[in-house]
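Asks: sequence unknown, structure follows:
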């Protein structure tokens, strides 16, 4: 299991123009619609980007998506159900239910990580894509891992970023973060204040975003649509997920696991456990990285995902 540590790299090359689609909608079975957007040429290798808890697709920064497109990918980013412009699910989740799920009590969730993975398959079906490289962050990494074990023919390579296996003994966040994640402050200004506080707690200490950057992103997120009940439903899906460790041992596609050594949200033990479970996985640990994607590290992420995808041909 190779392990590497990374620091940001830089390039002085003039970026090439990238074709960017409008935001579009994919109708799925059950009346669910997913909002998505593409970067680059459909003739290139498809790369599906899966965002984490409560995160719309816009948290995959457009400049980062364009960098991936220039690396030879046809990039697809999308809003999971209950985020952004995608459909909202049903089912009320109380804080007491979340606490019970956190301590391992049996709880029935409105939907599962497997359901979210099935949504991703539905999006690929809509686009006529038989298989894609898949990379996910946090909950998105859990969805991506589930895609690889439950829909193996749809995944060419796997990138699991700041995520975990579902095993309760690794990767779990401290319960003190629950109130911060369930940001229920009223109105746009309240959401922005809560979001800034969240990212100041879980962001990368070595690559901090400015308050102005955090406020701008929070405002854009609120304007595209936020749902406190949706975050609760997604969180319950995370808390009730099974331990994928035994099934991850059957994953045969090239895999890169990326994790920050300063991640307070998903402990680095989650990344280590993921790489240990998947045969031949490459583990990339990054000093000073928390639970976000700092722009200074984008070149390292692009290089890691490109190298991993090239292993398919090798």
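Replies: The structure has been received and is ready for your questions. Remember, it's a predicted structure, so these values are computed and weren't measured experimentally.

Asks: please make it C-alpha for all contacts and neighbour counts, starting now.
Replies: Fine.

Asks: can you give me the end-to-end span of stretch 147-161?
Replies: 15 Å (Cα to Cα, to the nearest Å).

Asks: and here is the other one:
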């Protein structure tokens, strides 16, 4: 793991594969760390002939935290948005998209394929629409467009996601129970939920860089990003939208809307997948990412 200064903050990253190969940038989701892109997944992509780079978004993991800002009050955020006002927040999704390009700059990479999951998919969408000259292809996984007419997240899922979690330094077992209950709820029904594997990742996140305030700050960044469809209409790179049929966070209509908003985007609906990426689907997802990368005229197979 290495750290680079990007846009006046520190971004932690690591990579797999040869630096001579075309780069794929993996963007993590809400409040999660780069290790959610597991080593086997990264290695599988690298074996297809890519340099695979995963990183901690700002405010997560070993990248710069923004804990000097107040913890988000969800009720206050909702009231502010409903009143038509713009809440004061420390950063936006556009700032996070700028971080992805800044990381490429710091690594001396001119262009890359971008792959994002959930909030990371939103960041990848913005990177592709804002920096078309830097993005070779886009894969948006379990994400959405911000279209206000789409079905909302299930209320019980929102309640589980936003309720206060125990401090793992004081009650690690309670924190694991809290996190596991949420993960189990958003997982799909088509694949067994691997509780041991999930809790292993959560423990690693706790010890790498626990940052409880990041979820609220990133929810606020998502909330004010608004409807991105007009921006997505400008995406002119090969695009794949992957979504799970059982996703309760962003229902399948959200993936369909994303694919419809992006010109010539392909849509892959995975039966039994929820708002997660089970190991049984790694090869299917990697195949899709590779096919999308190969659609770019500048892609050359070694």
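Replies: Received, thanks. All values reported here derive from a predicted model rather than from experimental measurement.

Asks: kindly provide the TM-score of these chains.
Replies: The TM-score (TM-score structural alignment, normalised by the length of structure 2) is 0.92; 291 aligned residues with a Cα RMSD of 1.6 Å.

Asks: those strands in structure 2, which residues are they?
Replies: 2-6, 9-16, 22-27, 50-55, 112-117, 135-141, 239-244, 266-270 (DSSP state E).

Asks: I'd like the ones you listed as TSV, with mean neighbour count appended.
Replies: Shown next, in TSV, are these (neighbours: other Cα atoms under 10 Å):
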stretch	mean neighbour count
strand 2-6	15
strand 9-16	20
strand 22-27	26
strand 50-55	25
strand 112-117	26
strand 135-141	28
strand 239-244	28
strand 266-270	18
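
Asks: got TSV for those, with distance to residue 294 of structure 2 too?
Replies: Listed next are these as TSV, based on distance: least, Cα to Cα, whole Å:
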stretch	distance to residue 294 of structure 2
strand 2-6	29
strand 9-16	19
strand 22-27	11
strand 50-55	11
strand 112-117	10
strand 135-141	9
strand 239-244	11
strand 266-270	13
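
Asks: those: which one's closest to residue 106 of structure 2?
Replies: Comparing the strands of structure 2 against residue 106 of structure 2 with Cα to Cα, the closest turns out to be strand 2-6 (7.0 Å).

Asks: what's the matching range in structure 1 for the closest one?
Replies: Aligned by TM-score structural alignment, strand 2-6 of structure 2 falls on residues 24-28 of structure 1.

Asks: before we move on, the earlier item: closest one to residue 78 of structure 2 among the strands of structure 2?
Replies: So among those, strand 112-117 is nearest, using Cα to Cα, at 24.4 Å.

Asks: any idea of the angle that closest one forms with strand 22-27?
Replies: 30 degrees (axes from the mean of the first three to the mean of the last three Cα atoms, to 10 degrees).

Asks: what's residue 38 of structure 2 aligned with over in structure 1?
Replies: In structure 1, the residue equivalent to residue 38 of structure 2 is residue 61, according to TM-score structural alignment.

Asks: name the nearest residue to the equivalent of residue 262 of structure 2 over in structure 1, ignoring sequence neighbours.
Replies: Under the alignment (TM-score structural alignment), residue 262 of structure 2 maps onto residue 278 of structure 1. Distances taken as Cα to Cα, 6 or more residues apart in numbering place residue 249 nearest to residue 278 of structure 1, at 5.0 Å, with adjacent residues excluded.

Asks: and the gap between that neighbour and residue 145 of structure 1?
Replies: Distance from residue 249 of structure 1 to residue 145 of structure 1, by Cα to Cα: 11 Å.

Asks: more neighbours: which of those two?
Replies: residue 145 (33 against 16; other Cα atoms under 10 Å).
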